[in-house]
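**Student:** Would you be able to build a 3D model of this:
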Amino acid sequence: MTAKRRFTDAEVTHMRKLLAWMRTEYCLDEDMQRGALGAVKTLLDAGQITQEQAEQQVAKRADQVRQVPQYVRQAVKMLTKAVREYDGVKGAVVDVATRDVHEIE
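**Tutor:** Okay, here's the model as predicted:
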């Protein structure tokens, strides 16, 4: 039987950077998705955007996620799991102190 290979700290750092980029670039992070939808709802409720604009933004986010092949989305989940196992704790794998805020036009 072969022993499991352990990741080095440098390898895990690279995995965290890849996860952060994938989540940000393709809106694969569930918190980001909830935040984006919450922002659309807040703008709609405040009368700052129309129902049509809100629907367009929701569709745009869904399209953005769908553009990423399913096998890549699954790989992101598995990589997240591997980093969590390395850390030995549940919770955030990629800590992001600030995020870009994009205004809805």
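
**Student:** use CA for all of it now, contacts and neighbours both
**Tutor:** Will do.

**Student:** which helices and strands does the helix or strand where Gln74 lies pack with?
**Tutor:** For Gln74, the enclosing helix or strand under DSSP states H and E is helix 70-87. In terms of contacts (3 or more C-alpha pairs under 8 Å, 6 or more residues apart in numbering; DSSP states H and E), helix 70-87 is packed against helix 9-26.

**Student:** Please generate a structure for the following sequence too, so the two can be compared:
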Amino acid sequence: MILTGDANIPAMPMTEAQVNHLRRLLAWLRCAYMLDEHMQRGFMQGAALSVKHGVATPERAGEILQRQADKINQVPAYVRQAHKMLSKALLDHDRAAGVVET
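**Tutor:** Reported below is the predicted structural model:
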């Protein structure tokens, strides 16, 4: 994988070990700050199911969802954008390497 550079920083080839570190970093960001839209959707579905099954009241589920939304919104926009760009670069790298996502 090669991270593209700009006028100040040259393109940087990454070893497989560095790519794996990047994978772990992105996974941590995805879990800690729920930056992945699929995780956010799953969190909302879980809140809806907890209300449906009587485990939580609609007010309590709403409070939990709002707290999580506030946590996501506290992540700076440049971090969310970098997460998105690096995730795409990693996905492209995996496709080129023949890694199949299940």
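
**Student:** just to revisit the earlier point, so what touches the helix holding Gln74 of the first structure?
**Tutor:** Applying C-alpha atoms under 8 Å, 6 or more residues apart in numbering, the contact partners of helix 70-87 of the first structure are 7, 12, 15-16, 19, 22, 28, 90-91, 93.

**Student:** In the first structure, what sits opposite Asp94 of the second structure in the alignment?
**Tutor:** Taking TM-score structural alignment, the alignment pairs Asp94 of the second structure with Asp87 from the first structure.

**Student:** Looking at the contacts of helix 70-87 of the first structure, which is nearest Gln64 of the first structure?
**Tutor:** Gln64 of the first structure has its nearest neighbour among these in Leu28, at 8.9 Å by C-alpha to C-alpha.

**Student:** quick one: what's aligned to that closest one in the second structure?
**Tutor:** In the second structure, the residue paired with Leu28 of the first structure according to TM-score structural alignment is Leu35.

**Student:** any idea how far Tyr33 of the second structure is from the counterpart of Val72 of the first structure in the second structure?
**Tutor:** Counting by TM-score structural alignment, Val72 of the first structure corresponds to Val79 in the second structure. Val79 of the second structure is 11 Å from Tyr33 of the second structure, where distance means C-alpha to C-alpha, to the nearest Å.
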